[in-house]
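**Q** A structural model of the following input is requested.
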Amino acid sequence: MSDKIYREEVHFTGRVQGVGFRYATLQVAKEFEVTGEVKNLPDGRVYLCAEGKESEVTAFRDELVDRMKPFIRETEIKTEARPSSYQSFSITH
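**A** Below you'll find the predicted structure:
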């Protein structure tokens, strides 16, 4: 059994701060078996890191993008398989 898990690091650009993006992300995460974090970045972007089964992580991201589409101008995604870094999903600062 592999100790590596699917991980996505996503940077959202647009009007993604001050619109409840992090809270919405936390709420959507509760609907999926994912762990990770979401936080605002000083440059105005939002950073999302999500880990879990690939199908859960991609479905989570797709649902989040669908719900927050009016605020997102660009989405950059980096994927990898690595040991898990999170026990739950949270908003960080």
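**Q** When you work out contacts or count neighbours from here on, use the C-alpha atoms and nothing else.
**A** Will do.
**Q** Now do the contacts for Leu26.
**A** For Leu26, the residues meeting the contact criterion (Cα atoms under 8 Å, 6 or more residues apart in numbering) are 38, 89-91.
**Q** Another sequence for comparison is provided below:
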Amino acid sequence: MTPPPDARLLRIRGHVQGVGYRNALHREATRLGLSGWVRNRSDGSVEALAAGPAEALDHLVAWARRGPPAARVDEVGWEAAEPPADAGFHREATL
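**A** Coordinates of the predicted model:
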């Protein structure tokens, strides 16, 4: 029996909107085979729920600390979360 995937809710702060951060995180999460979503938040941060193997999640968090070239990441926080109900990784509307 396969154990359920780990899941993390990430919040990324800094200059992370208007620089392609959300799309780049979507590409990276998809490349890593993770499920979940990413969205901009009205406070200027980016939020993502990602689920999958712990090693892939660690890679995503490390990537999130760098982001795409035009971004300036000041902080990446995360907490354990429930995995998303849907498979695949997608973009959600701003909250």
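**Q** TM-score, when you put one on top of the other?
**A** The TM-score (TM-score structural alignment, normalised by the length of the first structure) is 0.83; 92 aligned residues with a Cα RMSD of 2.0 Å.
**Q** So which of the contacts of Leu26 of the first structure belong to strands?
**A** 38, 89-91 (DSSP state E).
**Q** quick one: contacts for Leu9 of the first structure?
**A** Residue 9 of the first structure: Glu, not Leu. If you count contacts by Cα under 8 Å, 6+ apart, Glu9 of the first structure has them with 47-50, 77-79.
**Q** can you give me the helices in the first structure?
**A** Using DSSP state H, the helices found in the first structure span residues 21-29, 54-68.
**Q** Phe60 of the first structure: what's it in contact with?
**A** Taking Cα under 8 Å, 6+ apart as the definition, contacts of Phe60 of the first structure comprise 28-29, 31-32, 34.
**Q** Chain neighbours aside, what residue packs nearest to the residue most central in space within the first structure?
**A** The central residue of the first structure, meaning the one whose C-alpha is nearest the mean C-alpha position (Cα atoms, centre = their mean), is Leu48 at 3.4 Å. If you skip the residues right next to it in sequence, Leu48 of the first structure has Val38 as its closest partner in space, 4.4 Å away by Cα to Cα, 6 or more residues apart in numbering.
**Q** Counting neighbours, what do you get for the one you found?
**A** 23 (other Cα atoms under 10 Å).
**Q** so what corresponds to it in the second structure?
**A** Structural correspondence for Val38 of the first structure with respect to the second structure (TM-score structural alignment): Val38.
**Q** Pull out the buried residues from the contacts of Glu9 of the first structure.
**A** Under a neighbour-count criterion of 16 or more other Cα atoms under 10 Å, the subset of the contacts of Glu9 of the first structure counted as buried comprises 47-50.
**Q** Closest one to Leu64 of the first structure out of these, please.
**A** Top of the list for closeness to Leu64 of the first structure, among those and by Cα to Cα, is Leu48 at 10.6 Å.
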